[in-house]
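Engineer: can't give you the sequence, but here's the structure:
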């Protein structure tokens, strides 16, 4: 079985206040996208690497990723996350595909391999972490009105990427999914498929707000 990695790097980063695509925001001495590309390109299990980019960022992305140009292909993204994922999966050549959020710069080799092994076994798999904070219900007016259902809380998890799938399964699921579907696992579930879980990692953070960059700098310093 061959494996493709699809990195979604078409986000604008409005909440980050970057003023440009999030992929180009520096962490230490490198743009964020470089950490993602290195995470996958260094693994022998990855046969094919696709980076999904906004049309207006194509030229800059080629320059930034020029040292790895022979290891990857750039694909134009769409208006929604689902559209960008679909473009990447359509371009992928592998029997299995790992879809990764370009705003998560630090997936470890062991995490990627866990997801890949589970996807090979079960057809679909995602990394997850438990929710450790106490959850309350909010009334929308600035008040809480009770603790969230404890029984439900025990079953909730935080989803991460990369998310791994048999390519044909994910392709069919994304093609059938509504534009607003929030991740690939949800698309598979909505199409009637099952999704396995593997342990995620606390260092596999998603860069969303400016405060996240300080933590990212600390993680990068120990790589």
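Structural biologist: Sure, I can see it. Bear in mind that the values here come from a model prediction, so they are computed numbers and not experimental data.
Engineer: going forward, measure contacts and count neighbours with C-alpha atoms only.
Structural biologist: Will do.
Engineer: now the strands for the chain?
Structural biologist: Using DSSP state E, the strands of the chain run over 3-9, 26-27, 30-31, 48-53, 73-76, 96-101, 124-130, 136-138, 144-147, 157-159, 163-166, 196-199.
Engineer: As TSV, those strands with distance to residue 187 would be great.
Structural biologist: Conversion of these to TSV gives the following (distance: least, Cα to Cα, whole Å):
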stretch	distance to residue 187
strand 3-9	16
strand 26-27	31
strand 30-31	30
strand 48-53	19
strand 73-76	21
strand 96-101	13
strand 124-130	11
strand 136-138	27
strand 144-147	30
strand 157-159	14
strand 163-166	11
strand 196-199	14
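Engineer: Please name whichever of these is nearest to residue 41.
Structural biologist: strand 48-53 (7.3 Å; Cα to Cα).
Engineer: hmm, back to that, is it possible to export the strands of the chain to TSV including distance to residue 108 and mean neighbour count?
Structural biologist: Below are the strands of the chain laid out as TSV (distance: least, Cα to Cα, whole Å; neighbours: other Cα atoms under 10 Å):
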stretch	distance to residue 108	mean neighbour count
strand 3-9	14	28
strand 26-27	17	18
strand 30-31	17	15
strand 48-53	16	24
strand 73-76	22	20
strand 96-101	12	27
strand 124-130	12	23
strand 136-138	32	13
strand 144-147	35	12
strand 157-159	16	14
strand 163-166	14	28
strand 196-199	12	17
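Engineer: for comparison:
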């Protein structure tokens, strides 16, 4: 049976947040932001291992207590200059350590998506476990899209029909994902794009708006509201 393995690339600096510490360590409901993604992924029983890829010079990780995840997480200080490079390096480390085989499923998740729920993860596993390619969580676009010209004015309105906003986790077999990333064109922004470049069509699995990516300081308040509401519901 193929294993399900989660991988969180967490080697970025998060410069758009305007903080002195990397974004993944920014406090959120009393914990580092990455904690919330870790907690969700580690609580899914079908996921055997959660791999965190840190920058080689990361000094912040050891400042926090991760004992509750002992036995399920693996830390690799092999992060690269880009997200794709960090995921690639993490995959190679997983294979070298014999944690991941060619047919095992890899769920790549952004550390800056703290609103991920176990329900969404289980839904992803259920819909993709027997899929030939793999896929990703995503949501249909609801907003009107404007194409801007060089002067900052609207050039045209784009149709949003059949357009989806990609989320994570994005889930592919180890061998396919590693090959896709190693051959990926410069500038890809997610794992699905790399797989698409090989000629495959990943499956879209409906996510939800709570699983958004924290990018700017104002996003933190919304993320905190979501996490506090979830904690209240669970208690």
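Structural biologist: Thanks, I have it. Everything numeric here is computed off the predicted structure, so don't read it as measured data.
Engineer: I'd say residue 11 of structure 1 and residue 24 touch.
Structural biologist: No - using Cα atoms under 8 Å, residue 11 of structure 1 makes no contact with residue 24, being 10.4 Å away.
Engineer: Going along the chain, name the helices of structure 2.
Structural biologist: Counting by DSSP state H, structure 2 has helices at residues 33-43, 83-96, 118-128, 174-183, 191-197, 219-234.
Engineer: what about the first one, how far off from structure 1?
Structural biologist: Which is helix 33-43 of structure 2. Taken over the aligned residues, the distance from helix 33-43 of structure 2 to structure 1 averages 0.7 Å (mean Cα distance after the TM-score superposition for structure 1).
Engineer: Now do the buried residues in that helix.
Structural biologist: For helix 33-43 of structure 2, the neighbour count (16 or more other Cα atoms under 10 Å) marks 33, 34, 35, 36, 37, 38, 39, 40, 41, 42 as buried.
Engineer: Enumerate every residue touching the residue nearest to the fifth one when sequence neighbours are not counted.
Structural biologist: If I follow you right, that is residue 37 of structure 2. Of all residues not flanking residue 37 of structure 2 in the chain, residue 114 sits nearest, at 5.1 Å (Cα to Cα, 6 or more residues apart in numbering). Each residue near residue 114 of structure 2 by Cα atoms under 8 Å, 6 or more residues apart in numbering is listed here: 33, 34, 35, 36, 37, 211, 212, 213, 214, 223, 227.
Engineer: Look up how far residue 38 of structure 1 lies from the aligned residue in structure 1 for residue 114 of structure 2.
Structural biologist: Using TM-score structural alignment, the partner of residue 114 of structure 2 in structure 1 is residue 105. Distance, residue 105 of structure 1 to residue 38 of structure 1, by Cα to Cα, to the nearest Å: 9 Å.
Engineer: Kindly report the same for residue 180 of structure 1.
Structural biologist: Per Cα to Cα, residue 180 of structure 1 is found 29 Å from residue 38 of structure 1.
Engineer: Residue 110 of structure 1 now?
Structural biologist: Taken as Cα to Cα, the span from residue 110 of structure 1 to residue 38 of structure 1 is 14 Å.
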